[in-house]
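J.: predicted model and sequence below, questions to follow.
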Amino acid sequence: MRILTIMLMLCLSAGGVMAAEYKSAVFAGGCFWCLEGPFDGLPGVIETESGYTGGTVQNPTYEQVSAGTTGHMEAMRVVYDPAKVTFEKLLSVFWRNIDPTDGGGQFCDRGPQYRSAIFFADAGEEAEARRQKAQLEKEKGMRIATEILPRAEFYPAEEYHQDYYTKNPLRYHFYRQGCGRDQRLRQIWGAEAGGKG
């Protein structure tokens, strides 16, 4: 992630060529460690970054956000090439890696800081998020609690949270299994359930 970030910054400072080509999307789906892998493995995704968004505290720390008093949610920013992957596809991956019926958090992580949300940047993204939400409610017969909210300031999480699933694979696996994430995803989505990262 660090090399891609540096390359992106260099290209942006060299005339803004990449600014017009790459876009970003922001999703909250419980523990941000668990959203990196599914997006990192998607062709067209340039980088993922764990962070915090949706609250009122500037430059929040993990300790502040996890206490549930900042209004922020743990979130994931996905930088992608829209010529290779669409926002619609990113949404599809997002849905299948969360429990959209749970409004009180995600899996074993409870509280407003772990709720699920899609943060839209424009009217087109909002319309697509609402379309997919309505379609899933109709097709799956479920009431979806995932919020659809306007994009807010995104604050990158501390470095030790970035790419956690690759830096600490044993701890990550233990957390994910202990949290019951994969079991619940299979209950909801069956063969469409998201990946483990």
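T.: That came in fine, so what should we check first? All values derive from a computational prediction rather than experimental measurement.
J.: drop to CA atoms for contacts and neighbour counts, all remaining ones
T.: Noted.
J.: what segments of this protein are helices?
T.: With helices called from DSSP state H, the chain shows them at 2-13, 17-21, 33-40, 62-66, 87-95, 123-140, 164-167, 169-179, 181-189.
J.: which of those sits most buried?
T.: Highest mean neighbour count of those: helix 33-40, a mean of 23 (counted as mean count of other CA atoms under 10 Å).
J.: what about that helix, distance to the chain center?
T.: On the basis of CA atoms, centre = their mean, to the nearest Å, helix 33-40 sits 8 Å off its chain's mean C-alpha point.
J.: just checking, what packs against that helix?
T.: strand 45-53, strand 73-80, helix 87-95, helix 164-167 (3 or more CA pairs under 8 Å, 6 or more residues apart in numbering; DSSP states H and E).
J.: ok, which of the ones you listed comes nearest residue 136?
T.: helix 87-95 (9.2 Å; CA to CA).
J.: now do the closest one: everything it contacts.
T.: Residues outside helix 87-95 that contact it (CA atoms under 8 Å, 6 or more residues apart in numbering): 25, 27, 29, 35, 38-39, 125, 128-129, 194.
J.: what angle do strand 45-53 and it make with each other?
T.: 60 degrees (axes from the mean of the first three to the mean of the last three CA atoms, to 10 degrees).
J.: run the chain-centre distance for helix 87-95.
T.: With CA atoms, centre = their mean, you get 10 Å for helix 87-95.
J.: ditto for stretch 26-33
T.: With CA atoms, centre = their mean, you get 4 Å for stretch 26-33.
J.: now, which of the contacts of helix 87-95 sits nearest residue 185?
T.: Nearest to residue 185 out of the contacts of helix 87-95 is residue 194 (CA to CA; 7.0 Å).
J.: the structure to be compared is supplied as follows:
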Amino acid sequence: MQRSALVIALTAGFAASGLAFFSSAGAEDRRLVDPPTRAATAVFAGGCFWCVEADFDKVDGVLDTISGYTGGTVENPSYRSVTQGNTGHYEAVKVTYDPSKVSYDELANYFIRHIDPTDAKGQFCDKGDSYRSAIFVSGQGEHDVATTTLDGAAETLGQDIVTKVLPAATFWPAEDYHQDYYLRSAVKYGYYRKACGRDARLEQLWGPGAKGS
């Protein structure tokens, strides 16, 4: 499926070399920190996982974010196979959070306001099945919250919402060079995000101040 030329240019050669590009020394790696006993997880698909990861890392109470793939039919999919549209997977982010600091309801509402839930073809400059938006839920409680969140978005925007609520499926972490990309390659990430029009569209859709990082 169609992947933004910006991302193709930014990721070219990563998989072949196995190297991550660092433009910011000392980037924090939250995966080295043991989460508290009460930690919970949630999975959201909102187009480019670099951007979704960067947005959720700003939320107080979020302990860890991992970019990956979910919702497909192929085991251990690769970035290339997912973006070609051959696996049925969504680019997604697994969010580990402390429920005593932030609720699932708050995360779901934050997520929907950091994507375009009216775009059935993908997100912003990235088009194709793997870039569609969805909330992957575990149990009736999360399902009800996700449905209520989408209903609220439809009322606020006065438009049809195409973001799906789907049952949780196996989550496959993406290749290492995708993790914390916005920290590791801050300049490239900033260029991609601006050129892709993500924040401009968020402000157009949700109003002034509605943007991520």
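T.: Cool, got the structure. Note that the coordinates shown come from a computational prediction; the quantities given were computed from them, not determined experimentally.
J.: tm score of chain vs chain?
T.: After superposition, the two chains reach a TM-score (TM-score structural alignment, normalised by the length of the first structure) of 0.90; 187 aligned residues with a CA RMSD of 1.5 Å.
J.: now the helices of the first structure as JSON lines including distance to residue 46 of the first structure?
T.: Formatted as JSON lines, the helices of the first structure follow (distance: least, CA to CA, whole Å):
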{"stretch": "helix 2-13", "distance to residue 46 of the first structure": "7"}
{"stretch": "helix 17-21", "distance to residue 46 of the first structure": "11"}
{"stretch": "helix 33-40", "distance to residue 46 of the first structure": "8"}
{"stretch": "helix 62-66", "distance to residue 46 of the first structure": "25"}
{"stretch": "helix 87-95", "distance to residue 46 of the first structure": "13"}
{"stretch": "helix 123-140", "distance to residue 46 of the first structure": "19"}
{"stretch": "helix 164-167", "distance to residue 46 of the first structure": "16"}
{"stretch": "helix 169-179", "distance to residue 46 of the first structure": "21"}
{"stretch": "helix 181-189", "distance to residue 46 of the first structure": "25"}
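J.: select, out of these, the one closest to residue 147 of the first structure.
T.: Once those are compared by CA to CA, helix 123-140 is nearest, at 9.7 Å.
J.: so which bit of the second structure is the closest one matched to?
T.: Mapped onto the second structure using TM-score structural alignment, helix 123-140 of the first structure spans residues 140-157.
J.: same thing with stretch 55-67 of the first structure?
T.: With TM-score structural alignment as the criterion, stretch 55-67 of the first structure aligns to 72-84.
J.: what's around residue 122 of the first structure, how many residues?
T.: Residue 122 of the first structure has 10 neighbours, counted by other CA atoms under 10 Å.
J.: residues in contact with it?
T.: Residue 122 of the first structure neighbours (CA under 8 Å, 6+ apart): residue 150.
J.: residue 150 of the first structure versus that one, what's the distance?
T.: 8 Å (CA to CA, to the nearest Å).
J.: related to what we said a few turns ago, for the helices of the first structure, which one sits closest to residue 116 of the first structure?
T.: helix 87-95 (9.6 Å).
J.: that closest one to strand 73-80, inter-axis angle?
T.: With the same axes, to 10 degrees defining the directions, helix 87-95 of the first structure sits at 140 degrees from strand 73-80.
J.: helix 87-95 of the first structure vs the second structure, average offset?
T.: Compared with the second structure after fitting, helix 87-95 of the first structure deviates on average by 0.8 Å (mean CA distance after the TM-score superposition for the first structure).
J.: what span of the second structure is that helix aligned with?
T.: Going by TM-score structural alignment, helix 87-95 of the first structure sits over residues 104-112 in the second structure.
J.: count of neighbours near residue 168 of the first structure?
T.: 12.
J.: quick one: map it onto the second structure.
T.: So residue 168 of the first structure corresponds to residue 185, using TM-score structural alignment.
J.: ok, now residue 23 of the first structure?
T.: Looks like residue 23 of the first structure aligns to residue 40 there (TM-score structural alignment).
J.: and residue 101 of the second structure, how many neighbours?
T.: For residue 101 of the second structure, using other CA under 10 Å, the count is 10.
J.: residues touching it, list them.
T.: 60-61.
J.: over to residue 153 of the second structure?
T.: Per CA under 8 Å, 6+ apart, neighbours of residue 153 of the second structure: 112, 161.
J.: distance of the nearest residue to residue 38 of the second structure once chain neighbours are set aside from residue 37 of the second structure?
T.: Leaving aside its sequence neighbours, residue 38 of the second structure sits nearest to residue 98 (CA to CA, 6 or more residues apart in numbering; 6.5 Å). Per CA to CA, residue 98 of the second structure is found 9 Å from residue 37 of the second structure.
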